[in-house]
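Asker: Everything below, folded, please.
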Amino acid sequence: MQMTNDIGKRLFAKAGELGVPVGFMCMKGLDLHISEIQELCTEFPSTVVFLDHLSFCKPPTDDEESFAFSELLKLSKFPQVWLRCLLDLH
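Answerer: Okay, the predicted model is just below:
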């Protein structure tokens, strides 16, 4: 199921109206969801978005990781997008 289907878009719009942030946990990789996240952020700029755990991106060591990390950085064009990161300092 796509997040950009009719139901997903209605939920995303309503979250923006109510001031409720939407969180994404891209555990299987940002590259699987980036186009939908970009579409939703473009269409609904008043909906705040949190990407948990830096969208499971890490400093790139290969082309696939470079693409995902680059796409993550491109989300900075959306002022409503926030990254959340938990650090284990042990």
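Asker: C-alpha only now, for contacts and for neighbours.
Answerer: Fine.
Asker: Please report the distance of residue 16 from residue 39.
Answerer: Applying CA to CA, to the nearest Å, the value for residue 16 to residue 39 is 15 Å.
Asker: Can you pick out the residue with more neighbours from these two?
Answerer: Per other CA atoms under 10 Å, whichever of residue 16 and residue 39 has more neighbours is residue 16, with 18 against 13.
Asker: to compare against the first, here's another:
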Amino acid sequence: MQLLSSGTQSGNFTRAAQRVHVAQPGVSAQIRRLERELGHELLDRSGRRVRMTEVGAAVLPYARAALAAVAGARLVADEFRGLVRGRVARGW
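Answerer: As a prediction, the model looks like this:
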């Protein structure tokens, strides 16, 4: 779903692919696979720029939460292996 977000923020799949360090065909394939799985188009590809559909916008917060959960699970697993890594954020 990071690809979905990157694709719409970038306006096209090539820039999205560069942003997430994946080959452009991989970005397109992963988004199409997700669209098939969900049964809805998540991106409108009809114009020169890629735009998120209403369904895509509605799904995005859940996808981001899922990615955050996976990142959390990886962090916990790494802590058990002694390979602690992550990000430091400071909030006020």
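Asker: List the TM-score for the superposed pair.
Answerer: For these two chains in superposition, a TM-score of 0.27 is obtained (TM-score structural alignment, normalised by the length of structure 1); 36 aligned residues with a CA RMSD of 4.1 Å.
Asker: For structure 2, just list every one of the strands.
Answerer: Taking DSSP state E as the criterion, structure 2 contains strands spanning 43-44, 51-52.
Asker: Tell me which of these is the most buried.
Answerer: For the strands of structure 2, ranked by mean neighbour count under the definition mean count of other CA atoms under 10 Å, the leader is strand 51-52 at a mean of 21.
Asker: Mind giving me the packing neighbours of it?
Answerer: Taking 3 or more CA pairs under 8 Å, 6 or more residues apart in numbering; DSSP states H and E as contact, the helices and strands that strand 51-52 of structure 2 lies on are strand 43-44.
Asker: same for the strand it packs on, what does it pack against?
Answerer: The helices and strands touching strand 43-44 of structure 2, judged by 3+ CA pairs under 8 Å, 6+ apart, are strand 51-52.
Asker: Is residue 13 of structure 1 located within a helix, as I assumed?
Answerer: Yes - Residue 13 of structure 1 forms part of a helix when assessed by DSSP: H, G, I helix; E, B strand; the rest coil.
Asker: What is the burial count for it?
Answerer: 19.
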